[in-house]
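Asker: below is the structure, and that's it, no one-letter string:
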């Protein structure tokens, strides 16, 4: 202790030499001191960091073992990534009561990173960290309950753990909780509270781009607040400036929508969509199609719609089917139209079964089949909201049932 105090008074290289001497002699506090210095060194000194953290861990410093395990698992601070060794150190630290080590170890088990996947065991370690009040662990446990990973799916429990994480100051948890509240998962829908939580996370330091996007969505569609396109654009723009692809896509969509849009608006939207479409973002591809339809370039609109449909965009699947069926934008292709209508219907599109019924009835692109027509109408009625399309499905189904009763095929 006297030598340590002397080193503190000496400072500089003299202090380092004293600490080094003490550390080499096995003095645990000196080893820990050198480990911290190596970890914070500029530029990084990976060899010294690993050496002194290893020595500190061997001397019984659990925090050093946790730090070294974390660095090795992620390959940070210049250390070569070694997930297997990192997880060994993290498990030891977790067993010694370090919550962040338990969280990383449990998450690795859930994801099968550096270790055989075991979601139930992983969830138990995350739970252990959460029980110590560790905010990121509470948030992670909430996510596991939301998606049913390693635990039974329970959105209500997800809300509970996310609320605890938010109360402990975890802003990403505020975003996750806001999503549950906005969608009514795990309890009643509360869009006003979702708005408050999204704003809290969006205005945090650093801001959460996902929260910015969520805030933009609520303002755009008037959920939990009156419609405010200015605020919606502001928050989508904030998300886009933070690099969030969804922010760029949504802001582009808002620029394309208005009837009074200008050529400059469309040019700005096209610029925003370049990165998303290069990454194959399905909504970005669909928005690019919409942009070309607005410009009255129908063939280019079809081309982008087809890309969006192939990327999994449901409305684009229906649009492509319609254009192939109508044969006005591109040459008619009933077989291809039927394939896209079928795919859209299978994935839940409300209107696709209604249009597919017409193809089955007239034998266009598929063999005429009145039983299939009836099934299509029945599916449409399950999905369509009250209105003209639903009335058409109801009327069509009655007609088909009469035909079938007469033995018509």
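Answerer: Here it is on my side, so go on. Since the structure is predicted, the reported quantities are computational estimates derived from the model, not experimental observations.

Asker: for the rest of this, base every contact and every neighbour count on C-alpha atoms.
Answerer: Will do.

Asker: who are the neighbours in contact with residue 201?
Answerer: 171, 172, 174, 175, 207, 208, 211, 212 (CA atoms under 8 Å, 6 or more residues apart in numbering).

Asker: got a winner among those residues for most neighbours?
Answerer: residue 211 (31 neighbours; other CA atoms under 10 Å).

Asker: quick one: distance of whichever strand or helix holds that one to the chain centre.
Answerer: In this assignment (DSSP states H and E), residue 211 forms part of helix 209-221. How far helix 209-221 lies from its chain's middle: 14 Å, per CA atoms, centre = their mean, to the nearest Å.

Asker: which elements pack onto that helix?
Answerer: helix 171-183, helix 191-202, helix 229-241, helix 245-256 (3 or more CA pairs under 8 Å, 6 or more residues apart in numbering; DSSP states H and E).

Asker: number of nearby residues for residue 371?
Answerer: Residues near residue 371, counting by other CA under 10 Å: 15.

Asker: now do the SS call for it.
Answerer: With DSSP: H, G, I helix; E, B strand; the rest coil as the basis, residue 371 sits in helix.

Asker: what's the distance between it and residue 397?
Answerer: 10 Å (CA to CA, to the nearest Å).

Asker: likewise residue 333?
Answerer: Counting by CA to CA, the separation of residue 333 from residue 397 is 26 Å.

Asker: how near is residue 68 to residue 142?
Answerer: If you measure residue 68 against residue 142 using CA to CA, the figure is 27 Å.

Asker: one more: residue 173?
Answerer: Relative to residue 142, residue 173 is positioned 9 Å away (CA to CA).

Asker: how about residue 71?
Answerer: Applying CA to CA, the value for residue 71 to residue 142 is 26 Å.

Asker: who's more crowded, those two?
Answerer: residue 142 (29 against 23).

Asker: please compare the first structure with the one that follows:
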């Protein structure tokens, strides 16, 4: 269960880390890049590929991927990485995971980039390539990659990825990654301390790590901590006003848990004036976003809100949710 949940979360990290953003290029810059790229400058080829893919047009995305290919075939580690990333995501080319992984391997063999090694490890885990994945994760961690440490931590915590279960080592690795400022590690560490997944509960440490991740921009951490502070679940001291503020912060990034936590606050009147209609709406919206079925108590809160609403109000709210669900289920930032 740990492994499955974590792999879903790390898939987002693969997408973010494997496709670094490129700066938009104006016409003059594009012309200059094109001349350099045509002359065989691999850095220009990669930069031109990014510029074309940033334009958003399908033809430009395909052209961008071809520039990555030219750079990769010329021996550029960055070109090979970007080609692998584009192929993994199906950007400008048909999605092909084995081919993508091959290009990623070629890239890290050239430049030994530790964060790329960690992303390669996650990609391999998602395809069942456990032994090789753990080798890359160990190499990444040895070179100081927080993502590599996180992969190894989850392997040790679950005992399901080809390494013996070692909870103490998992905690040590996650702490090391979190102390490097990795918000995914901070989020996981906070959740595990609060829920006692390391074999003991440390609510104070868990709240600190969740707050640290939220302060660093993790919308999921903000939503997670908001829910705990609003409900007092897992013996977290209730601080509903702080929880509501964090829920709104998470919602600004369209985070499911932000909608859910604020909905719970409205239904229960915790830290905000009770509003069953708005609570029902926010929780229902969160349910539409809940592809992993994490919101186990949603039905109970919806029932509590529904008891205070008329059939006409519920019909209006359902129509509102239907209208807004498309935006709510868009990719989250």
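Answerer: Ah, there it is. Here the structure is a predicted model, which means the values were calculated and not measured.

Asker: any idea what the TM-score is?
Answerer: For these two chains in superposition, a TM-score of 0.71 is obtained (TM-score structural alignment, normalised by the length of structure 2); 285 aligned residues with a CA RMSD of 3.7 Å.

Asker: just to revisit the earlier point, could you save the contacts of residue 201 of structure 1 as CSV and add columns showing distance to residue 236 of structure 1?
Answerer: Output for the contacts of residue 201 of structure 1, formatted as CSV (distance: CA to CA, whole Å):
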residue, distance to residue 236 of structure 1
171, 19
172, 18
174, 18
175, 15
207, 13
208, 12
211, 10
212, 6
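
Asker: which one of the helices and strands packed on helix 209-221 of structure 1 lies closest to residue 220 of structure 1?
Answerer: Closest approach to residue 220 of structure 1 among those (CA to CA): helix 229-241, 5.1 Å.

Asker: run through who's touching that closest one.
Answerer: Residues from elsewhere that reach helix 229-241 of structure 1, judged by CA under 8 Å, 6+ apart: 209-210, 212-213, 215-220, 246-248, 250-251, 254.

Asker: and the residues you listed, which of them are buried?
Answerer: Buried members of these, counted by 16 or more other CA atoms under 10 Å: 209-210, 212-213, 215-220, 246-248, 250-251, 254.

Asker: same drill for residue 333 and residue 397 of structure 1, tell me which one is more crowded.
Answerer: Relative neighbour count places residue 397 above the other of residue 333 of structure 1 and residue 397, with 22 against 16, counting by other CA under 10 Å.

Asker: can you pull the buried residues of the strand or helix carrying that one?
Answerer: Per DSSP H and E: residue 397 of structure 1 is located in helix 388-405. Neighbour-count burial for helix 388-405 of structure 1 flags 389, 390, 393, 396, 397, 400, 401 (criterion: 16+ other CA under 10 Å).

Asker: I figured the last one was touching residue 374, is that so?
Answerer: Yes - using CA atoms under 8 Å as the test, residue 401 of structure 1 is close enough to residue 374 to be in contact (7.3 Å).

Asker: circling back: among the helices and strands packed on helix 209-221 of structure 1, which is nearest residue 48 of structure 1?
Answerer: Residue 48 of structure 1 lies closest to helix 171-183 among these, at 34.2 Å (CA to CA).

Asker: okay, the closest one sits on what stretch of structure 2?
Answerer: Taking TM-score structural alignment as the measure, structure 2 aligns residues 77-89 with helix 171-183 of structure 1.

Asker: picking up where we left off before, Serialize the helices and strands packed on helix 209-221 of structure 1 to TSV and add fields for distance to residue 21 of structure 1.
Answerer: Listed next are those as TSV, based on distance: least, CA to CA, whole Å:
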stretch	distance to residue 21 of structure 1
helix 171-183	44
helix 191-202	48
helix 229-241	51
helix 245-256	53
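
Asker: among the ones you listed, which is nearest residue 156 of structure 1?
Answerer: Of all these, helix 171-183 sits nearest to residue 156 of structure 1, with 9.3 Å by CA to CA.

Asker: outside of the closest one itself, list whatever touches it.
Answerer: By CA under 8 Å, 6+ apart, helix 171-183 of structure 1 touches 136, 139, 155, 159, 162-163, 165-166, 186-191, 193-195, 197-198, 200-201, 204, 208, 210-211, 214.

Asker: how about residue 356 of structure 1, what's its match in structure 2?
Answerer: Checking TM-score structural alignment: residue 356 of structure 1 goes with residue 262.

Asker: where along the stretch 1-150 of structure 1 do the helices fall?
Answerer: 2-10, 12-24, 28-40, 46-58, 62-74, 83-95, 99-111, 119-130, 135-147 (DSSP state H, counting those that start in this stretch).

Asker: perfect, that will be all.
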